[in-house]
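J.: dropping the sequence and predicted coords here.
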Amino acid sequence: MILDIKNISCGYGSRTIVNNISLTVKSGEILCILGPNGAGKTTLFKTILGFLKLKTGEILIDNENISNWDRKRLARAIGYVPQAHTTPFPFTVEDVVVMGRTSHLGTMGSPSHMDIEIARKNIKMLGINYLKNKIYTEISGGERQMVLIARALT
């Protein structure tokens, strides 16, 4: 998969925060975006995720413009790990990771055996199998981040 960002500008209302950014990320590559607070890193991510409307430019996945993709298709193509995540419910770690399969379920669907196996595979791959049955709200911040990475991969 290839993510191409071509000359995009984005922001809030009439205020442009990120102006004329281009980048390409290929499958298997890791990209790190660094900058001071208020530089537009989160604004850029919110735009890529479709939470903010693009002002100019285009975002392509495998040479296809994503501007008309529905939420479900976008969620299947892009995984996201937020800076912070708290849930008011005491889900197990495995349950939180399985939630990464939501875009693959029907409206009233529930996870299949295959969905659960995909989640377990990612938990194991990240070396957090020891957390599988723990309550998400009772683990450390670093452990939560690893769980959210497993959820994004799932």
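T.: Thanks, I have the structure now. Numbering: from 1, shown residues only.

J.: C-alpha from now on. contacts and neighbour counts both.
T.: OK.

J.: do a quick rundown of the strands in this structure.
T.: Using DSSP state E, the strands found in the chain span residues 2-12, 15-26, 54-61, 64-65.

J.: contacts only, for the residue sitting furthest away from the middle of the chain.
T.: Among the C-alpha atoms of the chain, the one farthest from their average position, using Cα atoms, centre = their mean, is that of Ser14, at 26.4 Å. Contacts for Ser14 (Cα atoms under 8 Å, 6 or more residues apart in numbering) come out as none.

J.: grab the nearest non-local neighbour of Asn65.
T.: Ile59 (5.7 Å; Cα to Cα, 6 or more residues apart in numbering).

J.: if we can go back for a sec, can you put the strands of the chain in JSON lines and add distance to Ile33 and mean neighbour count?
T.: JSON lines is the format used below for these (distance: least, Cα to Cα, whole Å; neighbours: other Cα atoms under 10 Å):
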{"stretch": "strand 2-12", "distance to Ile33": "14", "mean neighbour count": "18"}
{"stretch": "strand 15-26", "distance to Ile33": "11", "mean neighbour count": "14"}
{"stretch": "strand 54-61", "distance to Ile33": "17", "mean neighbour count": "18"}
{"stretch": "strand 64-65", "distance to Ile33": "22", "mean neighbour count": "14"}
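
J.: adding distance to Met146, write the ones you listed out as TSV.
T.: Listed next are the strands of the chain as TSV, based on distance: least, Cα to Cα, whole Å:
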stretch	distance to Met146
strand 2-12	23
strand 15-26	22
strand 54-61	26
strand 64-65	30
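
J.: now do stretch 108-126: everything it contacts.
T.: Applying Cα under 8 Å, 6+ apart, the external contacts of stretch 108-126 come out as 94, 97-98, 100-102, 105, 129, 132, 146-147, 150-151, 153-154.

J.: roughly how far does Gly79 sit from Met99?
T.: Look at Gly79 and Met99: by Cα to Cα, to the nearest Å, they are 12 Å apart.

J.: these two: who's more crowded?
T.: Met99 (20 against 17; other Cα atoms under 10 Å).

J.: so the more buried one touches Ala152, yeah?
T.: No - taking contacts as Cα atoms under 8 Å, Met99 lies outside contact range of Ala152: 9.1 Å.

J.: okay, now the closest residue to Pro82 other than its chain neighbours: neighbour count?
T.: For Pro82, ignoring the flanking residues on the chain, the nearest one in space by Cα to Cα, 6+ apart is Leu148 at 7.9 Å. The number of residues packed near Leu148 is 24, by other Cα under 10 Å.

J.: another structure for you, compare them:
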Amino acid sequence: MSNALINAVRLDIGYAQKRVAQQLDISLHAGRIVALLGPNGTGKTTLFKTLLGFLPPLSGKVYVQGRRLHEWPLRELAHCLAYVPQAQDSSLSLNVQDLVLLGRTAHVPLFSSPSAQDRSLALQSLEALGIKHLAAHAYDQLSGGEKQLVLIARALAQSPAALIMDEPTASLDFGNQIKVLKHMRRLADAGMGILFCTHQPEHALRIADEVSLFKDGAIQAHGAPQQILSPERIAWLYDLEPADLDVGHQKTPPND
């Protein structure tokens, strides 16, 4: 689709010696949130890295705003796409504000320093996620959940048209999960397109406009969350029995 922010057509992904998935058709539009669910090892991260240009497709095409991905200069592409990876242990010794400020790199002229506006946008991104108080802290001294929030703030500071997020709430406590989900919905309502993967169907039901189920090297189902995320489909996706999901009807233990 020419009006899609991201459009992948008959995409095969993987590495030179291993094809992970094939014939994938994926599109992301402005103002929409697409959730990708699938078991570990399916290739969700590989897919995201291919959509971002970090890995070449084995076959098929990826378009960004109607233009072939490989035709985009990197600095221009960074105006369109931002990526939030899973937080990992890092030896980065930057403080939080400086790390988030890296998200402004594509907007800063070559051989120039970030402007006051760039620094203000970095702080605004931290404030939006409730972590402005961490601005002067060393990134490598933060908890896993705090690191994840900082990586999200860095992507927001980039001011992209589309945001790709690899399990953005995986290392967060319940309260911060809800805050991030609400912020993702606000960003989409303001016009940003968001593609994210998760192992929590309730997160997709809460904020996604579309859901894709990714298993056995293919997109097995796609549509509205309420239609796609039935107990039977979720059980099939994760190799469970539907009864395993029926936790709401378990008996309450008797009082002592």
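T.: That came through fine. Predicted, not measured: the structure shown is a model, and the values here were computed from it.

J.: where do the helices sit along the stretch 151-256 of structure 2?
T.: 174-189, 201-207, 225-228, 231-237 (DSSP state H, counting those that start in this stretch).

J.: hmm, back to that, and the residue nearest to Pro82 of structure 1, what pairs with it in structure 2?
T.: Aligned counterpart of Leu148 of structure 1 in structure 2: Leu151 (TM-score structural alignment).

J.: that match and Thr42 of structure 2: what is the separation?
T.: 24 Å.

J.: which residue is the nearest non-sequential neighbour of the aligned partner of Leu49 of structure 1 in structure 2?
T.: By TM-score structural alignment, Leu49 of structure 1 lines up with Leu52 in structure 2. Spatially, and ignoring its direct neighbours in sequence, Leu52 of structure 2 is nearest to Leu81 (7.4 Å; Cα to Cα, 6+ apart).

J.: alignment lookup: that neighbour to structure 1.
T.: So, by TM-score structural alignment, Leu81 of structure 2 is matched to Ile78.

J.: kindly report the same for Ser112 of structure 2.
T.: Looks like Ser112 of structure 2 aligns to Gly109 there (TM-score structural alignment).

J.: and the gap between the residue farthest from the centre of structure 1 and Asn37 of structure 1?
T.: Using Cα to Cα, Ser14 of structure 1 is found at 20 Å from Asn37 of structure 1.

J.: one more: Asn63 of structure 1?
T.: 32 Å.

J.: the more surrounded of these two?
T.: Counted by other Cα under 10 Å, Asn63 of structure 1 and Asn37 do not tie: Asn63 has more neighbours, with 11 against 8.

J.: tell me who's in contact with the more buried one.
T.: 2, 4.

J.: that one -> structure 2?
T.: That one, Asn63 of structure 1, aligns with Gly66 by TM-score structural alignment.

J.: picking up where we left off before, overlap of the contact sets of Met99 and Ala152 of structure 1?
T.: By Cα under 8 Å, 6+ apart, no residue touches both Met99 of structure 1 and Ala152.

J.: can you say which of the contacts of stretch 108-126 of structure 1 are buried?
T.: 94, 97-98, 100-102, 129, 132, 146-147, 150-151, 153-154 (16 or more other Cα atoms under 10 Å).

J.: filter those down to the ones in helices?
T.: Judged by DSSP state H, helices contain the following of these: 94, 97-98, 146-147, 150-151, 153.

J.: quick check: the aligned residue for Ile123 of structure 1 in structure 2?
T.: By TM-score structural alignment, Ile123 of structure 1 lines up with Leu126 in structure 2.

J.: number of residues surrounding that match?
T.: By other Cα under 10 Å, 26 other residues sit near Leu126 of structure 2.

J.: with the one 4 residues further on instead?
T.: When counting by other Cα under 10 Å, one arrives at 15 neighbours for Gly130 of structure 2.

J.: how close does it get to Ala188 of structure 2?
T.: In terms of Cα to Cα, Gly130 of structure 2 sits 19 Å off from Ala188 of structure 2.

J.: show me what counts as buried in stretch 36-45 of structure 1.
T.: So for stretch 36-45 of structure 1, counting by 16+ other Cα under 10 Å, buried means 40, 43-44.

J.: do the same with stretch 112-121 of structure 1
T.: For stretch 112-121 of structure 1, by 16+ other Cα under 10 Å, it's 115-116, 118-121.

J.: tell me the centre residue of structure 1?
T.: Tyr80 (1.2 Å).

J.: residue contacts, that residue?
T.: Here Tyr80 of structure 1 is in contact with 149, 152 (Cα under 8 Å, 6+ apart).

J.: now with 6 Å, please.
T.: Ala152 (Cα atoms under 6 Å, 6 or more residues apart in numbering).

J.: swap in Ile59 of structure 1?
T.: 4-5, 65.

J.: any idea how far Ala78 of structure 2 lies from Leu163 of structure 2?
T.: For Ala78 of structure 2, the distance to Leu163 of structure 2 - Cα to Cα - is 10 Å.
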